[in-house]
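Peer 1: next comes the sequence, and after it the predicted model I'd like to discuss.
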Amino acid sequence: MAGTSWIGLRLDALDTLFFRDGRPFDAASRATGGLPAPQTLAGAVRTALLARTGFDFARFAAERKNGDVMAALRKCRANEAVISASFRGPWLALADDREVTPLLPMPEVLKRAKSAGWSRAKPRKPQDVPGWHDPNDLHPVWRDQETDAKAAPELLTLAGLTSFLTGDDPADAECVKLGDVHGYDHRVGIEVSADSFTTKEGMLYGIQLLALKRRYPDHPTGRKVCLYAEIQVDGDLEHHLANMAVPFGGEGKYVGATKVPACVWPAADASAKHSLWYLATPTFFSPTGRPLPRVAGLTAAASGAGIPVSGWDVAYNGPRPTRFAVPAGAVYFVEGPGESTAFLDGEQSGALRQEGWGFALQGKWEG
């Protein structure tokens, strides 16, 4: 889809939202969820666009049972531009009348320092850390000062992330506490029989819903809290993206989608001698061995714990096997420029990249 520009999408929640993670949900368990995964956003927007372009959903329910989803889509009058659309995001965001500012996960190597300022982790030589041995010959990542374990989780604006990528510390004004833009609404429900529409004794369950705050800061003049994503689509489909209601975030939940200018992301430097790569969206690497990118010159890596990802298999009309993704915010130190395409691996990398997984941004480090 070379030559096609990206379009920004502002997503305003009309209610609480629910995005399940990949853990099983059965009796006596709590349905927990958090922020939406790339595949959730891609599936929701694709479905909404198909509905607006004459897709035959009733026929598709039968055709998909043959197993060839792409053939079934085309038989049911799927718009080719919708099928081939690519996505980025979604991210939490702040919006006003002028722009939408995405809020990105804090880099794994950047934490608040216990004393003051920031604690930044950087690669050290293996001989500098007694007893260090890594099976992949990676260098240890070491902090320059102790972190503040009590510091609240924070997000970075794009300007703040750009400062980090260029080797500077982000300004406090570019940092947003996670609890200031969203919270969780904990509820208890009871199962209802589909046949009799009556409740079943003892079938209680708990659920955790995502609730976006109305404004940041919490003041009438504050910016509105929303979600932000991007879509790259061929064809004359832009008019369908204006003021579109999209089912998103659970049964009966909707967001209002509005077309906005796309972000200007930091450009990569192909001549960099030492590069730092930051994951802006979660990714998948090879299912065997350690979750590391296949990039020449990989020197060190820093990542949080894997996040469970499942979803619905359209062809088989059932849940996908649970996989574990590397979370956004992971950082990789590379000798040389590296390549953005290296941060997504596997047989389905083309389809996964189309959904928005593995979006990486290049920065620099001294080496």
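Peer 2: Structure received.
Peer 1: please make it C-alpha for all contacts and neighbour counts, starting now.
Peer 2: Noted.
Peer 1: tally of neighbours for Lys150?
Peer 2: Applying other C-alpha atoms under 10 Å, we find 8 residues neighbouring Lys150.
Peer 1: that one is in what secondary structure piece?
Peer 2: When secondary structure is defined by DSSP states H and E, Lys150 falls outside every helix and strand.
Peer 1: over to Ala61?
Peer 2: Ala61 belongs to helix 57-63 when assigned by DSSP H and E.
Peer 1: what's that helix packed up against?
Peer 2: helix 69-75 (3 or more C-alpha pairs under 8 Å, 6 or more residues apart in numbering; DSSP states H and E).
Peer 1: now whichever helix or strand comes after the helix it packs on: buried residues?
Peer 2: Counting by DSSP H and E, the next helix or strand C-terminal to helix 69-75 is helix 80-83. Within helix 80-83, the residues that count as buried by 16 or more other C-alpha atoms under 10 Å are Ala81, Val82, Ile83.
Peer 1: out of those residues, which is nearest to Met244?
Peer 2: Val82 (15.0 Å; C-alpha to C-alpha).
Peer 1: how close does the spatially closest residue to the closest one that is not a sequence neighbour get to Asn79?
Peer 2: The shortest distance from Val82 to any residue other than its chain neighbours is 6.2 Å, reached at Arg46 (C-alpha to C-alpha, 6 or more residues apart in numbering). Distance from Arg46 to Asn79, counting by C-alpha to C-alpha, to the nearest Å: 10 Å.
Peer 1: longest strand in the chain, please.
Peer 2: For the chain, the strand with the greatest residue count under DSSP state E is strand 199-212.
Peer 1: check it against this one:
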Amino acid sequence: MNDTLQLTFEALDTLFFREALPMDMAGGVELSSVFPPPARTVVGAIRTLIGESRGVDWGEFKQGTSPLNELLGTHEHLGKLRFRGPYLLYRGERLFPVPGLLLRTPRRKNDEQAYVRLAPDLQTPVHCDLGRVFLPGLEQPNPGVQPLEKAFLTGAGLKAVLSGGLPSSEEVIPQTKLYVEEPRLGIGRDVKRGTVIESLLYQTRHIRLGPHPEDGPVQIGMDVGGLEEKILPDSPLWIRFGGESRMASVRQGTPPALPVPDAPAHPRGVLVTLLTHGDFGKDERPGWLLPGFQEETHEGATCWTGTIAGVPLRLVSCVLGKAVREGGWDLAHHRPRPVRSLVPAGSVYFFQVLSGDLRAAVEALHGIHLGHEQAWGRGELAAGYW
């Protein structure tokens, strides 16, 4: 995005971004936080901030007669605004979800943590629920490897992975350095009478960012495009952010650039990894399948062919995480939003390039968005080599 700015949010205390479950669900005892927060939550906070900073009349805005309707859009269709993120910042640097192809090996005492990569095995198709397909595997047997969960990569770590290599242990940031969950107990209140309401106890789990001050601050960032001027003063503002009206400061800055991968000596193909959750559904196709890709048989196995950003590609394999369920609250109609399943950030798609140069393909795919609700930041891609 051109002419963009970065907004960073830093919590005063804790934050709460409720998972897509009702408070009164049968058998439920505790609601957890979704983190990093849903894109719609952050976008909603930013749209509200922009409106307030420009003196919007929210009554006129709801009726569609405000001068800011064209800029801010609606809860379904954004106006001129475009977003990238949300993402975490650690010591001022953007962090990235760990691509699903990266696994950690068993750690021996006093040894540095080591990692290995998955890559498509194009020699031995496997029969599974998808048919006869190429599955990702290890080039060499390595017993005890596990997915690298609850961690993030620095820019240098992501560049190493996209360039066909492996990150160092210093480039992998564990969740425990970034945030911890805190259980909370609440009770319903009758505001008019100044009393509590019987049988309305509830439990939630809040997020505390930067639990170890010596490790440096942790913020939530999002890039905003479509603005012709700055929206914030130089000093930070305080806003209500997320559920339960938690407070956070917001600052304006310069958006970080994506790390650009280097081409390895003998690449076999290109890959893309999702930096934000992707929404590829809304029809009868599998929810994980990229838009425009059609099934075909190649060398005795099921593959999928399609075009992204003008690059003809064959999807030969992928590594997918558990689907993310995301709902939220529809402020315009005062009701819950329908819950949808999203392809999680960190999912990886392996391609063969059907025409053209691999380097040119990576340049074309790197940093674009794919799928539905791209303006909200969904489906951001980072491209590299395998």
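Peer 2: Thanks, I have it. Not measured: the values here are computed from a predicted model.
Peer 1: what would you report as the TM-score here?
Peer 2: Here the TM-score for the pair of chains, by TM-score structural alignment, normalised by the length of the first structure, is 0.82; 336 aligned residues with a C-alpha RMSD of 2.8 Å.
Peer 1: residue boundaries of the strands in the stretch 201-350 of the first structure?
Peer 2: Applying DSSP state E, counting those that start in this stretch to the stretch 201-350 of the first structure gives strands spanning 215-216, 223-232, 244-247, 254-260, 274-279, 298-302, 307-309, 312-313, 318-319, 323-325, 331-335.
Peer 1: nearest to Phe18 of the first structure, of those?
Peer 2: Closest among the strands of the stretch 201-350 of the first structure, using C-alpha to C-alpha: strand 254-260, at 10.6 Å.
Peer 1: which residues touch Met23 of the second structure?
Peer 2: Taking C-alpha atoms under 8 Å, 6 or more residues apart in numbering as the criterion, Met23 of the second structure is in contact with Leu31, Tyr202.
Peer 1: surely His274 of the first structure meets Pro337?
Peer 2: Yes - counting by C-alpha atoms under 8 Å, His274 of the first structure does reach Pro337; the two are 6.4 Å apart.
Peer 1: which residue in the first structure lines up with Thr276 of the second structure?
Peer 2: Aligned counterpart of Thr276 of the second structure in the first structure: Thr281 (TM-score structural alignment).
Peer 1: contact partners for the closest residue to its match other than its chain neighbours?
Peer 2: Counting by C-alpha to C-alpha, 6+ apart, Thr281 of the first structure lies nearest to Ala328, which is 4.7 Å off, once chain neighbours are set aside. By C-alpha under 8 Å, 6+ apart, the residues touching Ala328 of the first structure are Pro105, Tyr278, Leu279, Ala280, Thr281, Pro282, Thr283.
Peer 1: which residue in the second structure lines up with Ala328 of the first structure?
Peer 2: Using TM-score structural alignment, Ala328 of the first structure sits opposite Ala345 in the second structure.
Peer 1: what separates that match from Arg205 of the second structure, distance-wise?
Peer 2: Distance of Ala345 of the second structure to Arg205 of the second structure, given as C-alpha to C-alpha: 22 Å.
Peer 1: next one: Thr254 of the second structure
Peer 2: 32 Å.
Peer 1: more neighbours, the two?
Peer 2: Neighbour count, other C-alpha under 10 Å: between Thr254 of the second structure and Arg205, Arg205 has more, with 21 against 11.
Peer 1: please name the nearest non-neighbouring residue to the aligned partner of Gly22 of the first structure in the second structure.
Peer 2: With TM-score structural alignment as the criterion, Gly22 of the first structure lines up with Ala20 in the second structure. Leaving out its chain neighbours, the residue that sits closest to Ala20 of the second structure by C-alpha to C-alpha, 6+ apart is Gly327, at 5.2 Å.
Peer 1: alignment lookup: the one you found to the first structure.
Peer 2: By TM-score structural alignment, Gly327 of the second structure lines up with Ser310 in the first structure.
Peer 1: quick one, what contacts the spatially most central residue of the first structure?
Peer 2: The first structure has Thr281 as the residue nearest its centroid, 4.2 Å off, counting by C-alpha atoms, centre = their mean. Residues in contact with Thr281 of the first structure, defined by C-alpha under 8 Å, 6+ apart, are Pro38, Arg88, Gly89, Pro327, Ala328, Gly329, Gly356, Trp357, Gly358, Phe359, Ala360.
Peer 1: ok, 6 Å please
Peer 2: By C-alpha atoms under 6 Å, 6 or more residues apart in numbering, Thr281 of the first structure lies in contact with Ala328, Trp357, Gly358, Phe359.
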